[in-house]
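Student: Predicted model and sequence below, questions to follow.
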Amino acid sequence: MAKNFKKTLGFVALLQCFIAFGQHDKILSKVGQILPYKVLKTSDENVTLEQLLVDVSAFKSPSTITEKTKPSSIYWIQIDLTKELNTISTDSTWYLRFRQYGYTSIFYSENNSVKEKKIGRFENQPERNSILYSQGIPFNESYIFNDKYIYLKIRRVAFFDNVSNWRFYYYNKLKIDLIQNFYSHRDLNRLIPIYLFTGICLVMFLLTIMYYFYSKRTEFLFYALYILFLFLYLTPDIFRLYDTFFGGMNLFSYAFFQISQVIINLCYILYIIYYLNTKVEYPKLHVALKIIATMLVGIIILDALCFATKSFSMHIYLLDIERLIMSLFGLSGMIYLLIKAKSKLAYFIVIGSFLYMIGALGMLFLQERIYMITGASLEILIFAAGLTYKLQQENKERLQFQEEAFLNKTKALRAQINPHFIFNSLSSIQHLVIKNDKVSTLKYLSKFSRLTRNILESSIETNALLSDEIKMLQDYLELESLRFDNAFTYTISCDDTIDANAIEIPFMILQPFVENAIIHGLLPKHQGPKNIDITFRAQDDLLICEVDDNGVGRTASNNKQHIHKRDKKSRGLEVTKQRLDALKTDINTLDIIDKKDKNGASLGTTIIVKIPLK
């Protein structure tokens, strides 16, 4: 029962919300009736309302003023309430609402004299209890002159405007409360894009500025500043940013938010310079961008001076010139990049800039902020995608460079092994010649030439198939066996689970260990058989390669004589260890085991090489 009661209350509350939305739209449509007015244009700041009340015929229809407003001109507005007097008499207080102008005064009578109340953008603004709407200017009978007129004194300094476009409305307290406390569908349609834009700006600014502090990449700094000033320029009234930063809307705060649109373009230009690396990739564009950036810095300085001296006309002209230059440059720059694009990075700039330009022009000519907010949101997302793509490409190139460096290092190490092997083989041939063993010498030369040819043919690649590596080891062992009068025996075995034609290992990775086993392990042994066994098997994701000999062991080898000088360092073994280290794997790629019996006597050495299977 209680659950059903709660559902009923929820339904009623929801219904009231829809009714409130409907009432709001309905009231707005009724109260939206335009109040008729007339205008008197003058440039004399000393004109008073008392003087104008003497002869109200000086006021003319706004349609008679064809030229646009100028910051130096003063416009006296005579609002006619003749048709609304009966309605106004039903309440003691009403509210006059209209667009904010730079300097505005409303007049009222007190103690038989005319008083002036400043209500302009840079003066005492009306209360604002709603995100979208101000309360308006309260008025009563004391504000009505000649029983039917309200008088305003206006200086339009923000931009050039048509007086005939001005609109004036009035509301009672009940309607003001409804407007400020309930949003219409139209209001929500205005607010939702702004909140989405705010979310995009917040997320992208935080991500970008954090990455800048991490990487110190200049393009990320200017992109973060670009997003920040876009947000400040497009949403100050919605979030009352002028109250937060400047304690209210005044000339200084207005100047900041106006100049911020020039800073937006400056950050945009600097972002392109670093993002596209124009100094290297697009030298001609780089020169143009530097000129534009310098011009924008000059405009920022001049515009600040304009506000300091209240030269509002110059301020408007400066911004118009800046918009014209940026529009022309933006269009020509996009065409240039489309023609000269050296990478996909340029297309992100072109697409994002085009969408932003369309939005900015929509806001300029249609006076609807939603167009620029939409264009800016799309541009921010596209530029973010462009930065992500750039990082991916740079990371890919970095990995390629690392791989090439690894391959070159591997080739350099292999180049050290081959001369070492060839030198040893030629020494063996020399040894046979000295012994005058012609048959063995010719046999050795034949096998050596075949092995050398295989090595040279395989030298282009850093890796070799396991099957080819086994054949090369067989040729090498045959040569060494022939060289030392078959003084040792050898075996090479491969696990049946391994496909030797599908697995690649570093080229000649085992040969130095095999050579070391023969020279230092087997040959110094005077008694018993001399065996070397090479095995290949798979374990987890590794190829286990073992070189096992029953020689004298490493300790005994250091104290015995053999055909190589003991004080000569094994260069091939050292290089091979470096090649294994270059694999950059987390596992231990090389194990050397000294085999011993129960009495501690050496039984030989086992070399275990672990190679990751890719």
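Tutor: Nice, thanks for sending it over. All values derive from a computational prediction rather than experimental measurement.
Student: C-alpha from now on. contacts and neighbour counts both.
Tutor: OK.
Student: Where do the helices of the stretch 351-500 of the chain begin and end?
Tutor: Secondary structure of the stretch 351-500 of the chain (DSSP state H, counting those that start in this stretch): helices located at 369-434, 438-458, 466-483.
Student: The residue nearest to residue 107 when sequence neighbours are not counted - how many residues pack around it?
Tutor: Taking CA to CA, 6 or more residues apart in numbering, and ignoring the residues beside it in sequence, residue 107 has residue 116 as its nearest neighbour in space, at 4.7 Å. Around residue 116 sit 15 other residues, with neighbours defined as other CA atoms under 10 Å.
Student: Quick check: residue 116 is in a strand.
Tutor: Yes: with the criterion set as DSSP: H, G, I helix; E, B strand; the rest coil, the secondary structure at residue 116 is a strand.
Student: In contact with it: list those residues for me.
Tutor: 105-108 (CA atoms under 8 Å, 6 or more residues apart in numbering).
Student: Tell me which other helices or strands the strand ranked longest in the chain touches.
Tutor: If you go by DSSP state E, the chain has its longest strand at strand 602-612. Using 3 or more CA pairs under 8 Å, 6 or more residues apart in numbering; DSSP states H and E as the contact test, the elements touching strand 602-612 are strand 542-549, helix 553-557, strand 590-596.
Student: Next, the angle from the longest one to strand 602-612.
Tutor: Here strand 542-549 points in a direction 160 degrees away from that of strand 602-612 (axes from the mean of the first three to the mean of the last three CA atoms, to 10 degrees).
Student: can you tell which of the helices and strands packed on strand 602-612 is closest to residue 352?
Tutor: For these, proximity to residue 352 was assessed by CA to CA; strand 542-549 is nearest, at 49.1 Å.
Student: And here is the other one:
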Amino acid sequence: MRYRLQLLLLLSLLLSGFASLLNAQTTVSETEVFVPFKVYKSEGDSLSVAAIISRPELFITSNINSGKTNTNNTYWVRADLNPVLNHLKSDSVWYLQTGSFYDITYYFQGKNSIEFKEYGPVNTKEKYSFYTPKDGVYFKAENLINERYLFFKIRFYSSNQNFNNLKLKLRTEASKKIESNYYRWKDVVEASRDYLFVGAFFIIFIFTFITYFVSKRLDFLFYSIYTLCLLLYLGRSAYNTVVFLTYDYTVFSLWLHSSLQVFINLFYVAFAKYYLETFKMYPKLNKAIHGIAIFLLIVILVNSYFTITLQLDPHTLVMNIHRLVMSVFAVCAVIYLVIYAKNSLAYFIIIGSLTFTAGALAMLFTEDRHYMMVGSVVEVLLFGLGLNYKLRKDNKEKIQLKQTAHDNQISALRAQMNPHFIFNSLSSIQHLIISGKKESSIKYLNKFSLLMRNLLESSIEANVVLSEEISLLEKYLELEALRFNNSFQYEITVDASVDPEAVEVPSLIVQPFVENAILHGLLKKTGNDKHLRIHFNRKNNHIICEVEDNGIGRSVSETKKSDMKKSKKSRGIEVTEKRLQLISNSEKDTIEIIDKTNEKGEPTGTLVIIKISI
């Protein structure tokens, strides 16, 4: 029950606040009244306010031929409040909204004389305050000159400003303060759009900027800066910093607003250059981008000069030329890419640019910047998808190149293995022939030719199924047994956990260890008890091959080698170790060699454990 009462109380407060807000908005609309005025154009700034007040005939016939203004002239506005004098009696303090001008001076009746107040961003000495209006003045009935007039002196910095849309709006002090201090519903909607836009673009900027530092890709750098410029230009009303700059640092604010438009285009073409890789994919477009970049840099310099000196007419001309040139370039670039697009990356640029252009044109005709914001959001999202697509494409190509290089390296090592094996086999045949064992040498040569045929057939692929590898080992062992008069026995076994027809292993990966066991272990042993065992089993993602012999062991074998051969490692085993490391991605402990001993510590053979990744 207690929580229900609290909820009802909260709802009643919200409803009352909302009702007050609606009432305040109603009050604003009810008290709006327009004040009639006359305008007189003065050559230069030679007339004083006293001269203007003393000569009412100046305002009888207007001397302004058109709505356009001249920056060398001074314009006097006489607001006539006589028609609303009775209305003024309903309140003590009123607000006359004149609109925003760079330089305006307000003249009113003081206690003993005519007083004035300057406002507008160019000449105001007051620092910006959120609650201080800058588009009009507060006054009382006793401030009226001759009990009916208020005078304003306006100086223009651009001939594009005119009086056609000038309206003097009379408002109560309360209604103006409500507008200044409270949010209306349309203000909430407007602000929520701006904050969503700023928040989304800020996240995109941070993400892409971090991605640049990780990847060192210039397309991500220019994309992030392009996003930041759009954020500052289109989302400027979402933060009061811009309003503060407008009033306290007018020149800088004007420069920033116009320069951001140029920077947006500059970083856009820079992004397109590196994203599309125009230097190698589109050479003609690449030259055009270089020319446009130089043009934009010149525009920034010239515009900066005209802005700092407050020459707004040349400033406007430069910006219009900039917009025209960029529009022509954008159209030509899109047509060029449509005709000569070499991959799907170009279509992200085409669609994104068209979307942004549509939003910009909608803003131009409707004067609603939210259309351009929507176009920018869609464009930035498309460019982001394009960057992600390109990044994945480049990574895939890098992986393929790395895999190709990896396969080539393994192939090169296998190519080193085959000559080593062939040389040893031919040496054995030579030995049989020299020994006069003609029948054995012919039999050996037949088996060798059959083995070589199998090797050539399997050399096309880097891997073979385990059953083929075992078949090659059996043929090799038959050759070696024939060569050495069947002086040793061998067996090859496969654990039940391994399917020889389903598991692939690198070809000839075990043969060097088998050869080493025969030559350096078994053949140097006296007697007839010479046995070689090869066993395959599986452990996790590895095939474990054990090559075990009961030969003389490594320690005895080393002592029997000549001094020259002590430091020489078997070429076949050295190559195989490198192959295993490449296959296992530099995994350690792919080969383990165990010296077997008896109870007395005497060597009884060697066990080699080979771990092959699958």
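Tutor: Here it is on my side, so go on. Keep in mind the model is a prediction, meaning the values are calculated, not measured.
Student: For the helices of the stretch 351-500 of structure 1, give me CSV that also has mean neighbour count and distance to residue 561 of structure 1.
Tutor: Converted to CSV, the helices of the stretch 351-500 of structure 1 look like this (neighbours: other CA atoms under 10 Å; distance: least, CA to CA, whole Å):
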stretch, mean neighbour count, distance to residue 561 of structure 1
helix 369-434, 17, 17
helix 438-458, 15, 25
helix 466-483, 19, 18
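Student: Of all those helices, which one comes closest to residue 287 of structure 1?
Tutor: helix 369-434 (22.2 Å).
Student: mean distance, the closest one to its aligned residues in structure 2?
Tutor: On the superposed models, the aligned residues of structure 2 are on average 1.6 Å from helix 369-434 of structure 1, with distances taken as mean CA distance after the TM-score superposition for structure 1.
Student: Packing partners of that helix?
Tutor: For helix 369-434 of structure 1, the contact count by 3+ CA pairs under 8 Å, 6+ apart identifies helix 185-215, helix 218-234, helix 345-366, helix 438-458, helix 466-483, helix 571-581 as packing neighbours.
Student: okay, those helices in JSON lines with distance to residue 541 of structure 1 next?
Tutor: Compiled in JSON lines, these are given as follows (distance: least, CA to CA, whole Å):
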{"stretch": "helix 185-215", "distance to residue 541 of structure 1": "36"}
{"stretch": "helix 218-234", "distance to residue 541 of structure 1": "41"}
{"stretch": "helix 345-366", "distance to residue 541 of structure 1": "40"}
{"stretch": "helix 438-458", "distance to residue 541 of structure 1": "25"}
{"stretch": "helix 466-483", "distance to residue 541 of structure 1": "16"}
{"stretch": "helix 571-581", "distance to residue 541 of structure 1": "16"}
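Student: Now for residue 279 of structure 1: which residues touch it?
Tutor: Neighbours of residue 279 of structure 1 in contact, by CA under 8 Å, 6+ apart: 273, 286.
Student: could you redo the last one with a cut-off of 7 Å?
Tutor: By CA atoms under 7 Å, 6 or more residues apart in numbering, the contact list for residue 279 of structure 1 reads residue 286.
Student: Report the buried residues of the host helix or strand of it.
Tutor: Under DSSP states H and E, the secondary-structure element containing residue 279 of structure 1 is helix 278-281. Judged by neighbour count using 16 or more other CA atoms under 10 Å, the buried positions of helix 278-281 of structure 1 are residue 278.
Student: quick one on the thing from earlier: with distance to residue 100 of structure 1 added, can I get the helices of the stretch 351-500 of structure 1 in CSV?
Tutor: Output for these, formatted as CSV (distance: least, CA to CA, whole Å):
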stretch, distance to residue 100 of structure 1
helix 369-434, 16
helix 438-458, 82
helix 466-483, 83
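Student: coming back round to it: helices - which of the contacts of residue 116 of structure 1 land there?
Tutor: Secondary structure assignment by DSSP state H places none of those in helices.
Student: and which of these is nearest residue 529 of structure 1?
Tutor: When the contacts of residue 116 of structure 1 are compared for distance to residue 529 of structure 1 (CA to CA), residue 105 wins out at 115.9 Å.
Student: With adjacent residues omitted, what lies nearest to the closest one?
Tutor: Here the residue nearest residue 105 of structure 1, using CA to CA, 6+ apart, is residue 118, at 4.3 Å.
Student: what does residue 306 of structure 1 give?
Tutor: residue 315 (5.8 Å).
Student: any idea how far residue 160 of structure 2 is from the alignment partner in structure 2 of that neighbour?
Tutor: Residue 315 of structure 1 maps onto residue 315 in structure 2, with residues paired by TM-score structural alignment. Distance, residue 315 of structure 2 to residue 160 of structure 2, using CA to CA, to the nearest Å: 12 Å.
Student: ok, back up a step: host element of the residue nearest to residue 306 of structure 1?
Tutor: Secondary structure from DSSP H and E places residue 315 of structure 1 in helix 312-340.
Student: Does anything pack onto that helix? Which helices or strands?
Tutor: Counting by 3 or more CA pairs under 7 Å, 6 or more residues apart in numbering; DSSP states H and E, the packing neighbours recorded for helix 312-340 of structure 1 are helix 283-308.
Student: can you rerun that using 10 Å?
Tutor: Where contact means 3 or more CA pairs under 10 Å, 6 or more residues apart in numbering; DSSP states H and E, helix 312-340 of structure 1 is packed against helix 251-275, helix 283-308, helix 345-366.
Student: Might you report the residue contacts of the residue at the greatest distance from the centre of structure 2?
Tutor: Relative to the mean C-alpha coordinate of structure 2, counting by CA atoms, centre = their mean, the farthest residue is residue 436 (76.5 Å). Contact partners of residue 436 of structure 2, counting by CA atoms under 10 Å, 6 or more residues apart in numbering, are residue 430.
Student: picking up where we left off before, would you convert the helices and strands packed on strand 602-612 of structure 1 into JSON lines that also reports distance to residue 331 of structure 1 and mean neighbour count?
Tutor: Formatted as JSON lines, these follow (distance: least, CA to CA, whole Å; neighbours: other CA atoms under 10 Å):
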{"stretch": "strand 542-549", "distance to residue 331 of structure 1": "58", "mean neighbour count": "20"}
{"stretch": "helix 553-557", "distance to residue 331 of structure 1": "77", "mean neighbour count": "18"}
{"stretch": "strand 590-596", "distance to residue 331 of structure 1": "63", "mean neighbour count": "14"}
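Student: Kind regards, and thank you for your time.
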